[in-house]
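Undergrad: the sequence isn't on hand, but the structure is:
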């Protein structure tokens, strides 16, 4: 399985200046290649490399392998744009957003991430240093650091490209690691997980991870941003810059912690993990105007991603099931009605009288659907005589 590991670089002032000049040169070259690809209608790797390889080496001071990486970066960007357009992520073909995206070449920020392969970047694991190509020549002995677990995975399983990133004035390398996949065992049962806003996650076992703290923190961050933006002073701008992505990091930390606990319980008890499939939730759910921002920015998808990759790494089966009426269906008699959930936190079946916390009932319904879906998937195909 593919995994990325992020390490922090600790360059000197001279090394940082060389890295910055390299990143800016590569992104200027990428913008030039993207513009030429758009004007000439050539967006395949071989065609672009044949047209522009010599040009970008001469104009931007890149050596052979970085020039190849720049072309590949542009090809990947156009491939991503085409995939987004096919999936409808850029809106309808008649929308102004779609027209803006498709009627102009892809652009690259001056400090956008730049990939380096083993010809341009080498790792010295024992010394915890790297040697990297720059526009000013090969830069050696750049120190890096990270957590013990990350460094162990990096040194044992690193394979492929690494991306050089500058974020908030700090330098990072994001390396691709190829880990062996553990054997997946047949699940003895399932843990159903219901995701929400009031409760970030609720399992069919009754474990509840409340979202009250995150909701209050996000509200406080919104007030703080508004207060600083209103001042319009240099010091307020600096504080806003320092606080950027702090709220996102907090939500990411919570999702990591929740997913780690759920996966560890599933691994210890020999069960699989089932979640609701929330694709298209914005189209299915009608909300008040004041609720739209909360739903759009809440990290449902990220929690599902973390559960999926942590489960895969632990050898736990992960499954997505149909999300329709999980909070309105009675898991005992199967009666489904909106009135079964008279309040947000309470469930009471109008037919058989089963009552309990609404999110736990939803988690039980997710678990039951996973049981049925898994039994169907693993059902042997009957033999058909010729």
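TA: Right, received. Where do you want to start? All values reported here derive from a predicted model rather than from experimental measurement. Numbering: from 1, shown residues only.

Undergrad: hey, let's count contacts and neighbours off CA atoms from now on
TA: Fine.

Undergrad: how about the strands in the stretch 251-386 of the chain?
TA: Here the stretch 251-386 of the chain has its strands, by DSSP state E, counting those that start in this stretch, at 272-276, 318-321, 346-348, 355-357.

Undergrad: actually, the stretch 101-250 of the chain.
TA: 114-116, 121-124, 129-134, 137-145, 158-167, 170-178, 190-195, 199-203, 208-210.

Undergrad: and the spatially closest residue to residue 184 that is not a sequence neighbour, how many neighbours?
TA: In space, and not counting its chain neighbours, residue 184 is closest to residue 315: 4.5 Å by Cα to Cα, 6 or more residues apart in numbering. Using other Cα atoms under 10 Å, residue 315 is surrounded by 20 other residues.

Undergrad: quickly note the distance from residue 315 to residue 180.
TA: 11 Å (Cα to Cα, to the nearest Å).

Undergrad: adding another structure so you can compare the two:
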């Protein structure tokens, strides 16, 4: 499976200037290629190369950098066309679609630029890279690393790496082709995972990953955003953007740690993982006004994606189940009743009298449904009749 690994470059001031100028040059060139493509009706990559390659070389781009710039532009238009075809940019004549189609695609001055093995080489033992720039080849550019990231890079890096500049720092994002473990075809049960807001994730083993800290952080962020939006100055808008990125990184880190814990538990106990299929839940539910912010900032999809790719990498089976009535159904006797949930945290069955934490009960129901779905979906092992 393909994953990406990010390392932070630690260039000297001269190296940083060369990298910054290179990014600005290639993105200016990409904007020019985009205007040519737009004027000519977005020709194929080979046709676009005939109209732009010589000019890109004259602008100081190397052969490989010029080829990557042209391919970048063509891929951007392919993505735009796919989004229009899928209806992601409103209906024909809509404001977003009209805006997207009325001008060439633009690239930010610090947007990512791909580098292949001809433009970029890694020296893992020395912890440095050698990279092409418009000022010539930069050698001995140091990078920061973690032991896990370095091992993945050394053993599994394949294909291109992207150079980006974010918040004044340079990063290399490398594509790695990591081998997957064989899928466990006979899991010893399933670990049910109930995703929520008060508890980000609760497992059928009784483990609860509380969302109290993350929710408090989001509330502080919302209060600060309200004040900055009311202020409306240029520096306030700059700080708003910076705070938004910081909150997103924190939420992603929390989801990474939770997903790693869940997958590690399932792998250690030779079980599969059962998740609720929550696609479209924001459109289905009706919410009070004071609840809308918390539900729409709920990153259940990201957590589900993290669990999915970690499970695939570890060979852990993963199934999605129907979430209907998992919170109202008793995991012991199967009785379903709205009154089984006297409040958010408690579950008390009206039929058999069992009491437990509501999220623990839901996760047990999800685990049972996951086991049933896996059994129903497996291929039969019964020999065919002679």
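TA: That came in fine, so what should we check first? Note that the structure is predicted; figures quoted are calculated from it, not measured.

Undergrad: what's the match for the residue nearest to residue 184 of structure 1 in structure 2?
TA: Following TM-score structural alignment, the counterpart assigned to residue 315 of structure 1 within structure 2 is residue 315.

Undergrad: which residues touch that match?
TA: 180, 181, 182, 183, 184, 267 (Cα atoms under 8 Å, 6 or more residues apart in numbering).

Undergrad: again, but for residue 70 of structure 1
TA: 26, 27, 29, 30, 114.

Undergrad: can we see that at 6 Å?
TA: With contact set as Cα atoms under 6 Å, 6 or more residues apart in numbering, residue 70 of structure 1 has these partners: residue 30.

Undergrad: tell me which helix or strand the aligned partner of it in structure 2 sits in.
TA: Aligned by TM-score structural alignment, residue 70 of structure 1 pairs with residue 69 of structure 2. Counting by DSSP states H and E, the element that carries residue 69 of structure 2 is helix 63-86.

Undergrad: before we move on, what about residue 25 of structure 2?
TA: helix 13-39.

Undergrad: buried set for the helix or strand just after that helix?
TA: Going down the chain from helix 13-39 of structure 2, the next helix or strand is helix 45-58, by DSSP H and E. Using 16 or more other Cα atoms under 10 Å as the test for burial, helix 45-58 of structure 2 gives 45, 48, 49, 52, 53, 56.

Undergrad: now stretch 27-45 of structure 1
TA: 27-38, 43-44.

Undergrad: name the nearest of these relative to residue 254 of structure 1.
TA: residue 27 (34.0 Å; Cα to Cα).

Undergrad: and the closest one, how far is that from residue 51 of structure 1?
TA: 18 Å.

Undergrad: with adjacent residues omitted, what lies nearest to the residue nearest in space to the middle of structure 1?
TA: Centroid-nearest residue in structure 1: residue 302, 6.0 Å away (criterion: Cα atoms, centre = their mean). Nearest residue to residue 302 of structure 1, sequence neighbours excluded (Cα to Cα, 6+ apart): residue 255, at 7.3 Å.

Undergrad: and that neighbour, how many neighbours?
TA: What residue 255 of structure 1 shows, counting by other Cα under 10 Å, is a neighbour count of 21.

Undergrad: would you check that it makes contact with residue 303?
TA: Yes - between residue 255 of structure 1 and residue 303 a contact is recorded at 5.3 Å, counting by Cα atoms under 6 Å.

Undergrad: please tell me how far the helix holding residue 69 of structure 2 is from the chain's geometric centre.
TA: 21 Å (Cα atoms, centre = their mean, to the nearest Å).

Undergrad: ok, stretch 180-189 of structure 2 next?
TA: On Cα atoms, centre = their mean, the centre of stretch 180-189 of structure 2 falls 25 Å from that of its chain.

Undergrad: next, the buried residues of it.
TA: 183, 187, 189.

Undergrad: now do the contacts for residue 153 of structure 2.
TA: Here residue 153 of structure 2 is in contact with no residue (Cα under 6 Å, 6+ apart).

Undergrad: if I look at it, how far off is residue 176 of structure 2?
TA: Taking Cα to Cα, one finds residue 153 of structure 2 at 7 Å from residue 176 of structure 2.

Undergrad: same check, this time on residue 365 of structure 2
TA: In terms of Cα to Cα, residue 365 of structure 2 sits 37 Å off from residue 176 of structure 2.

Undergrad: who has more neighbours out of these two?
TA: Between residue 365 of structure 2 and residue 176, counted using other Cα under 10 Å, the more crowded position is residue 365 (27 against 21).

Undergrad: how about that one, nearest residue that isn't a chain neighbour?
TA: Residue 365 of structure 2 sits nearest to residue 331 (Cα to Cα, 6+ apart), 5.4 Å away.
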